[in-house]
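> sharing a model that was predicted from the sequence below.
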Amino acid sequence: MAEVVSFKKDAATGQAPISVAVNDGVARLTLANPPANALSIAVMETLMDELDKAAADRDVRVVVIASTGKVFSAGHDLKEMTARRGDGDRGRAFFERTIRLAADLMLKITHLPKPVIAEIDGLATAAGCQLVASCDLAICTDKSTFCTPGVNIGLFCSTPMVAVSRAAHRKQAMEMLLTGETIDASTAKDFGLVNRIVPQEYLSQVVQKYASVIASKSPLTLKIGKEAFYRQIEMPVEEAYDYAARVMVENMLVRDAEEGIGAFLEKRHPEWTGE
């Protein structure tokens, strides 16, 4: 039976911005403030709190970030931000807080010791596209669309650019950032933003299958591997090989690797201890 919990309410809407379900090793965090599922301060703070809880929960192996409604996420809450232009500093302090919080959220996903899968059904735009690009895997419906449209309103998507340019190929990322045009799911897959495209009716089923497969692996191995992936990807190739070799040797010495190799040789299922 899934555990469903409601959390801190958005002061503006009075609604809980995130719903949480934990079942069979998978924590499902659902953006629940349609129609825009905007990344307001309350939403981002709640997401970060729930990611921290998932990281600390030994029973959680994989995190899924999904949404309700027709928009996965429209990015930052522009109404929330515009309302602060009347502040004495024209909103600077609030803008800095919002953008810094978004960066911290994306980094938390990258540094989370557990894989994070984005489940997209609808539009992911601006910081919403950044959220997709920041997740380890992304699976979307054939009706999903993606864009970084800041250039259309005089605000270049500079922070979404960080994640998008690391997920998509360089020229494709620039195409999105310079034109601000919306791309369909097939183009997003060609660009490298998503892993799989599935019919809408099968989306949750496919995501759950991926999550279950990953959740069946050693949690320690997943932690080691995810950290190593993001560290080596920024290194020169020689340095990356030196680093990866050290990681692999240390990985070989942990109990789960000994158990996994032993189970493979003995033709049995491994019993992970996370050690």
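On my side now, so go ahead. Numbering: from 1, shown residues only.

> use CA for all of it now, contacts and neighbours both
Noted.

> what's the spacing between residue 24 and residue 170?
Distance, residue 24 to residue 170, using Cα to Cα, to the nearest Å: 38 Å.

> and here is the other one:
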Amino acid sequence: MAMTGENTPPVTRRDEGAVAILTLDRPAARNSLSRAMLSALQAALDGVAADRAIRAVVLAAEGPAFCAGHDLKEITARRADPDGGAAFFADTMAACSAVMQAVVALPQPVVAAVQGIATAAGCQLAASCDLVIAASTAKFCTPGVDIGLFCSTPGVALARAVPRKSAMEMLLLGEMVPAEEAQRLGLVNRVVAPEAVLPAALDLAGRIAARSAVAVQMGKRGFNTQAALPLAEAYDAAGRVMVENLLAEDAAEGIGAFVAKRRPEWRHR
């Protein structure tokens, strides 16, 4: 684990080849999503989105928690504002929602490496990622109901990751869901030993990055678009993506390589 201090940015980035590793780095605060953390995460995602050299992303965290959700100490302090905190709360929810949507809209696939608990907006963050690798000791939870604050915004991501009744059970009961149960529900792709979480996420991201970037990025965008549409409209949208993809250089190269029984040489365009 990296050493942290007062001057450590709340989100750090390092690149391994075509994979960017974004790390939540407020372990003493259980990587809670303070406004500074949200701002830093948004900036990191914006930077990755504009970086054509990056073809996959791993979202990791320092310390025993992946992310404990919103910074409740920060929220409580703003109750002393003249409006009782209303403006700050609205801005915070908007900033958080923008970050979650940025993860979904990021051109590159995002693999979450969940090494510890992911609660409330932290569970929302994991659910917003394209793939999730979890430690066998990791747990997921939307416990807002326990403190009189129903996890409504985390429920948006959760409802798009697991079956409706499973999402409602998590939201209504607020109970910890172990990694293996989260995998059964569809919230987690793979469960590994705690020490293998980051290596497994990097391996998965590296395998994605080895594919044609243009195909993967068109595919992610197209999948998310069609998933929100009725059946006939979904097929229309997916068909347009297929045509766009077929016209790309990498599709011509990949199909030609398959026919010629050779390895393709991706140009990522």
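Nice, I can see it. As the structure is a prediction and not an experimental result, all values here were calculated from the model.

> on that earlier part again, more crowded one of residue 24 and residue 170 of the first structure?
The residue with more neighbours, out of residue 24 of the first structure and residue 170, is residue 24; 16 against 12, by other Cα atoms under 10 Å.

> that one matches what in the second structure?
Using TM-score structural alignment, the partner of residue 24 of the first structure in the second structure is residue 17.

> same thing with residue 108 of the first structure?
Match for residue 108 of the first structure (TM-score structural alignment): residue 102.

> buried residues in stretch 59-71 of the second structure?
Using 16 or more other Cα atoms under 10 Å as the test for burial, stretch 59-71 of the second structure gives 59, 60, 61, 62, 63, 65, 66, 67, 68, 69, 70, 71.

> residue 30 is in contact with the fifth one, correct?
Yes. Judged on Cα atoms under 8 Å, residue 63 of the second structure makes contact with residue 30 at a distance of 7.2 Å.

> and residue 215 of the first structure, how far from residue 182 of the first structure?
33 Å.

> between the two, which one's more packed in?
Set residue 215 of the first structure next to residue 182 and count neighbours by other Cα under 10 Å: residue 215 wins out with 21 against 17.

> what's the matching residue for residue 43 of the second structure over in the first structure?
Match for residue 43 of the second structure (TM-score structural alignment): residue 49.

> spit out the contact partners of the residue mapped onto residue 26 of the second structure from the first structure.
Applying TM-score structural alignment, one finds that residue 26 of the second structure aligns to residue 33 in the first structure. Residues near residue 33 of the first structure by Cα atoms under 8 Å, 6 or more residues apart in numbering: 15, 16, 17, 18, 68.

> hang on, residue 33 of the first structure in a helix?
No. Residue 33 of the first structure is assigned coil when assessed by DSSP: H, G, I helix; E, B strand; the rest coil, not a helix.

> thinking again about what came up before, pick the one among the buried residues of stretch 59-71 of the second structure closest to residue 219 of the second structure.
residue 59 (20.2 Å; Cα to Cα).

> how about the strands in the stretch 101-250 of the first structure?
Listed in chain order, the strands of the stretch 101-250 of the first structure (DSSP state E, counting those that start in this stretch) span 116-120, 123-125, 137-141, 145-147, 183-184, 196-198.
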